[in-house]
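A.B. asks: With the sequence up front, the predicted model follows.
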Amino acid sequence: MSELYDVIIIGGGAGGMSAGVYAARGKMKTLIIEEKRKAGGQAATTDEVENYPGILSATGPELMDAFRAHCDKFGVEFTKGIVNKIDVADDGYLKTLTTTKGEVFQAKSIIIATGASPLILGVPGENEFRGKGVSYCATCDADFFEELDIVVVGSGNTAVEESLFLTKFVNKITMIVRRDHGILAADRTAQEQAFANDKINFVWNSVLDEITGDELVNGVNVKNIKTGEISHIESDGVFMFVGTVPKTDFIKGQVDLNSHGYIVTNDKQETNIPGIYAVGDVTEKFLRQVVTAAGDGAVAAVAADRYIEEEDNWRKAVVDFDGTALVAFWAPQNQDSIDVINQLETHNKGQAGKNVVTIDIFKNQKIAKQFNVSEIPVVIRFDAGQEAKRVNVKDLNELETLY
C-alpha cells in the first residue's frame, strides 16, 4: 500500500499534467499515473502545434515536454501504470486505486484524465504515416494542407463538419463513403451543406483499403464494396473521422457516462462521485483540444483542493471529534440562520468538549445534501461523530433542546 496522496491523476496528457501543476502548486501531494513510458497523451503524437495560445509554434512532443517540466518544477510525482479498479470507502472519502500489475495507491481525491483514442481502422499505411499526412484532427492540422488535395474517411456529422472546416484551407476534398450514392450518415442539414460545397467530392460504396506514400502520404487505394474493384486516388493527406473511443472501461458502473461512454461532469469537472473528477477528452464536451483539456485540469485541481479542505475540516470538527459538535446550516443572505449561529456561539463559548460548526449550504452542497438539508436554519447535534438530534429552527428558544 502506498502513502496517502491528496490527489491521484490518472493519465498524463495535457489535462492530467495541467491538473498536476495546479494541484502541486497548491501544496497538494500529487501523483500522476501514466500508462505510457513518456507522458503527453494524443498531443505528443502531433508533429506541430500552432493553436496553443502563447506558443507560436512547437511540436506536440515539445509542448508536452514543457508541461512535464512544469509538473517537475512543483514536485508532481509520476509513475507508469494502468489503473483498472477504483474502490471508494464506505464514508466516501478514501479512494483506493489498483493497477493491472497489482500496485495499490490511495488518495483523498482522483482526477480521471485518460483521454479518448481515435478509432483506428488498421489499414496498411495508417500507422506508418500518422503525423506525416494522416491526421485525426482538422482544427489541429488544417493549415498544413493549404491549397492541397486531401481525402476524408467517414460520413457522419463529425466527418462532414470537419470537412466543411477543411474547405477553408484545402484545394479539394474527396470523401470516401461506405454508403450508397447520395447517402451520408450525417444529419440532413450537414448533408445539404456538404452537397452544396464545390470543394467536396464523394466516392460512394467504398472503403479505404491502403494509404500510400514515401516519406509523406501521396495517395490512397480505395475498394468498391459492391464490385471489389480497387482504384487509386492521389492525395496529399488523409483525415480519419470514423469516431473516437473514450478510455472509461475501468470506471463503468461507478461514474455516470453518456451514451457514447464519455464521463459526464459539471462546471467544476465533478463526476457523480464526490471527490472524483474528470478532465479533457474523456469527458462529454464540445471541443477536444490541448487548450480545453488544460483548462479542465486547472478547474478540477482547484475543485479537488476545496473538496479536501472541506472534508478534512468536517472530519476534524465533527466526525473524529470525541465531544459534542453543534452543526449549523446557514446562508449569508438568511438572517434567521445568522441569528442562530450567534446564539450558539454565545451559549457555547469557552465550553470544553463542544464545537460550533457552520456549514454554508451553497458553498458546501455536498454535506448539506448528505444530511438532507434543503431549508435553513437547521442545527444538528453530533455526539462523538454520530448524529444525536436535529432541530429545524423556527424559534431561537428551540436551541435549548440541543444543550
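C.D. replies: Cool, got the structure.

A.B. asks: okay, CA-based contacts and neighbour counts for the rest of this
C.D. replies: Noted.

A.B. asks: How much space separates the closest residue to Val290 other than its chain neighbours from Ala43?
C.D. replies: Spatial nearest neighbour of Val290, excluding adjacent residues (CA to CA, 6 or more residues apart in numbering): Ala14 at 5.8 Å. Taking CA to CA, to the nearest Å as the measure, Ala14 falls 7 Å from Ala43.

A.B. asks: cool, Ile120 as well?
C.D. replies: For Ile120 relative to Ala43 (CA to CA), the value is 16 Å.

A.B. asks: Just give me the residue right at the centre of this protein.
C.D. replies: When the chain is reduced to its mean C-alpha position, the closest residue under CA atoms, centre = their mean turns out to be Val279, at 1.8 Å.

A.B. asks: Who are the contact partners of it?
C.D. replies: Val279 makes contact with Gly15, Gly16, Ile111, Ile112, Ala113, Gln269, Ala293, Asp296, Gly297, Ala300, according to CA atoms under 8 Å, 6 or more residues apart in numbering.

A.B. asks: and of these, the nearest to Ile173?
C.D. replies: Ala293 (29.3 Å; CA to CA).

A.B. asks: what about the closest one, how many neighbours?
C.D. replies: 25 (other CA atoms under 10 Å).

A.B. asks: same thing with Thr59?
C.D. replies: With other CA under 10 Å as criterion, Thr59 counts 16.

A.B. asks: ditto for Ile55
C.D. replies: For Ile55, using other CA under 10 Å, the count is 10.

A.B. asks: Also Asp47?
C.D. replies: 15.

A.B. asks: which residues sit in contact with it?
C.D. replies: Taking CA under 8 Å, 6+ apart, one finds Thr59, Gly60, Pro61, Gly131, Lys132 in contact with Asp47.

A.B. asks: wait, isn't Asn157 in contact with Thr189?
C.D. replies: No. Counting by CA atoms under 8 Å, Asn157 sits too far from Thr189 to count as a contact (9.6 Å).

A.B. asks: is it fair to say Ile233 lies in a strand?
C.D. replies: Yes. Counting by DSSP: H, G, I helix; E, B strand; the rest coil, Ile233 falls inside a strand.

A.B. asks: try this one side by side with the last:
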Amino acid sequence: MNKVIIIGGGIAAHTAAIYTARASLQPLVLSAPEPDQLSTTNIVENWPGTPDGILGPKLTQDTKKQAQKFGAKYILAKADSFKVLKNSFEIIASGKKYAASTVIICTGASSRKLDIPREKEFWAKGVSTCATCDAPFYKNKTTVVIGGGDSAMEETLALSKFAKKIYLIHRRDEFRASKLMQDKIKKLPKDKLEIILDFIPIQILGDKSVTGIKIKNVKTNQPKEISCDGIFLAIGHIPNTDIFKSSLKLDKKGFIITNKKSETSLLGVFAAGDCQDSLFKQAITSAGVACQAALMAEKYLEGR
C-alpha cells in the first residue's frame, strides 16, 4: 500500500509531490490525460523569480521533473472513484485499484461550457476553451472570445498573434479582468479587436464547422449574428470533484471545503489548488496550499 497518493497533474499536484518525495514518502501521482489549466496558459508573468515571465507548459513540466528527481512516481490514469476503507483509502483510476494511507487531492477544475444549441455538435470543430492550443489554426481568420475575466483577455491576446479579427463578447457592461490585462488588450489595433458588451451567446451557427454565433442583448433582447471561424470560451471553471461528493464536504459550487491546514472533512485527506480554491485561482496559491497539504500529510503519517 502507498503512503501517499496525489490525484492530479497540475502545479498543485507536482508541488505536493516534491514535498512528499523529499520527505521520503514515495508519493504516487495519478495524473489524468487532460491538460491542466496552467499547461494551457501562454505566459505566466506573476511567478516569483521570472522577471521575463515563463511559459505555462514549461513551468508545469519543470515542476514535474523536479518531483520525479526526488522520487515521485507518476501514472497516467484518471481517477474514477474514491472509497474510504477502515485504515486507508482506495482510488480506482482507469480500471485499476490503488490504496494509500493518506490522499492529497489536486484534481483542478474544468472549463465551463455555454450549454446552448449546437455547442456539443461543434465542440473541437470550431468551439474551444484553449486559444494557446488552437490559435495557430486560425491564422488570418475571424474568431470570437466569450468572457470578461483574465482568462478571456489571455485568450484574446493569444489569438491576436494569428487571427485577422477578434470579437470579444461579455454579458456585462464592463470587464472584471485585472487592470493590467485590460490595458494589454486595449493596445491591440482597433481593426483587429471589436468589443461587444451586454450580449450573451444563444446559438452556435455552422455546417460542417463553425460559421458564426448568434448573440442577444441582455437589456433589449435584440438578437445579432456574427460570422466567424472559431469560438473560444473563457467563462469560468467547474471543480473536478464529482467522485468526492459522497465522501467529503463540498460547498454549493462543488469546491472541496478545507480548513487553514488544507485538511478536508475527512481525516487523512487533504486538498489543494483549483478543486478547493474558489477565490484566488492563481498558480502561486495552488503551489503554496499544495506545499502545506504535503507537510500536513507528513505530520498525519507521523502521528499514526
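C.D. replies: Structure received. Keep in mind that what you see is a predicted model, and the values were worked out from it rather than measured.

A.B. asks: Provide the TM-score value for the superposition.
C.D. replies: TM-score for the superposed chains, counting by TM-score structural alignment, normalised by the length of the second structure: 0.74, backed by 266 aligned residues with a CA RMSD of 3.6 Å.

A.B. asks: So for Ile120 and Ala43 of the first structure, which residue has more residues nearby?
C.D. replies: Between Ile120 of the first structure and Ala43, counted using other CA under 10 Å, Ala43 has the larger neighbour count: 21 against 15.

A.B. asks: any idea what that one aligns with in the second structure?
C.D. replies: When the second structure is aligned by TM-score structural alignment, Ala43 of the first structure is paired with Leu38.

A.B. asks: Aligned to Gln276 of the second structure, what sits in the first structure?
C.D. replies: Checking with TM-score structural alignment, Gln276 of the second structure has Thr283 as its match.

A.B. asks: All the helices of the second structure, in order from the start?
C.D. replies: 11-22, 56-69, 131-134, 150-160, 179-186, 283-302 (DSSP state H).

A.B. asks: Comparing the ones you listed, which comes out most buried?
C.D. replies: helix 11-22 (a mean of 28; mean count of other CA atoms under 10 Å).

A.B. asks: Where does that one end up in the first structure?
C.D. replies: Counting by TM-score structural alignment, helix 11-22 of the second structure corresponds to 14-25 in the first structure.

A.B. asks: Any figure for the gap between the counterpart of Lys95 of the first structure in the second structure and Ile43 of the second structure?
C.D. replies: Lys95 of the first structure maps onto Phe89 in the second structure, with residues paired by TM-score structural alignment. Relative to Ile43 of the second structure, Phe89 of the second structure is positioned 37 Å away (CA to CA).

A.B. asks: Could you do Ala234 of the second structure as well?
C.D. replies: 16 Å.

A.B. asks: Looking at the two, which has the bigger crowd around it?
C.D. replies: Set Ala234 of the second structure next to Ile43 and count neighbours by other CA under 10 Å: Ala234 wins out with 27 against 20.

A.B. asks: anything in contact with each of Ala14 and Ala43 of the first structure?
C.D. replies: Met64, Val290.

A.B. asks: Wait, Phe169 of the first structure touches Ala142, no?
C.D. replies: Yes. Phe169 of the first structure is in contact with Ala142 according to CA under 8 Å; the separation is 6.4 Å.

A.B. asks: all strands of the stretch 1-150 of the first structure, in order?
C.D. replies: 4-10, 30-34, 77-80, 83-88, 95-99, 104-112, 116-118, 134-135, 149-153 (DSSP state E, counting those that start in this stretch).

A.B. asks: mean deviation (superposed) between the second one and the second structure, please.
C.D. replies: Mean deviation of strand 30-34 of the first structure from its aligned counterpart in the second structure after superposition (mean CA distance after the TM-score superposition for the first structure): 0.4 Å.

A.B. asks: Same question for the third one.
C.D. replies: With mean CA distance after the TM-score superposition for the first structure, strand 77-80 of the first structure departs from the second structure by a mean of 0.7 Å once superposed.

A.B. asks: And Thr258 of the second structure? What does it align with in the first structure?
C.D. replies: In the first structure, Thr258 of the second structure lands on Thr265 (TM-score structural alignment).

A.B. asks: State the distance from its match to Thr189 of the first structure.
C.D. replies: From Thr265 of the first structure to Thr189 of the first structure the distance is 29 Å (CA to CA).

A.B. asks: of the two, who's got more company?
C.D. replies: Of the pair Thr265 of the first structure and Thr189, Thr265 is the one with more neighbours under other CA under 10 Å, namely 20 against 9.

A.B. asks: what's around the nearest residue to that one once chain neighbours are set aside, how many residues?
C.D. replies: Excluding its sequence neighbours, the residue lying closest to Thr265 of the first structure (CA to CA, 6+ apart) is Thr271, at 4.9 Å. Neighbours of Thr271 of the first structure under the rule other CA under 10 Å: 22.

A.B. asks: Please tell me I have it right and Thr40 of the second structure contacts Ala135.
C.D. replies: No. Here Thr40 of the second structure lies out of contact with Ala135, judged by CA under 8 Å, at a distance of 11.4 Å.

A.B. asks: between the two, which one's more packed in?
C.D. replies: Counting neighbours by other CA under 10 Å for Thr40 of the second structure and for Ala135 shows that Ala135 has the greater number, 23 against 18.

A.B. asks: ok, the more buried one to Val144 of the second structure distance?
C.D. replies: 11 Å.

A.B. asks: Kindly report the same for Ala293 of the second structure.
C.D. replies: Taking CA to CA, one finds Ala293 of the second structure at 39 Å from Val144 of the second structure.

A.B. asks: Also Asp183 of the second structure?
C.D. replies: 19 Å.

A.B. asks: Leu267 of the second structure: neighbouring residues, count only.
C.D. replies: Counted with other CA under 10 Å, Leu267 of the second structure comes out at 11.

A.B. asks: Translate it into the numbering of the first structure.
C.D. replies: Match for Leu267 of the second structure (TM-score structural alignment): Pro274.

A.B. asks: which ones are touching the closest residue in space to Ala43 of the first structure that isn't next to it in sequence?
C.D. replies: Nearest residue to Ala43 of the first structure in three dimensions, chain neighbours excluded: Gly60, at 5.2 Å (CA to CA, 6+ apart). Neighbour list for Gly60 of the first structure: Ala43, Ala44, Thr45, Thr46, Asp47, Glu48, Val49 [criterion: CA under 8 Å, 6+ apart].

A.B. asks: So the last one sits against Cys140, correct?
C.D. replies: Yes. Val49 of the first structure lies in contact with Cys140 (CA under 8 Å); the separation is 7.0 Å.

A.B. asks: which one of the contacts of Asp47 of the first structure is nearest Thr100 of the first structure?
C.D. replies: Nearest member of these to Thr100 of the first structure, counting by CA to CA, is Pro61, at 26.6 Å.
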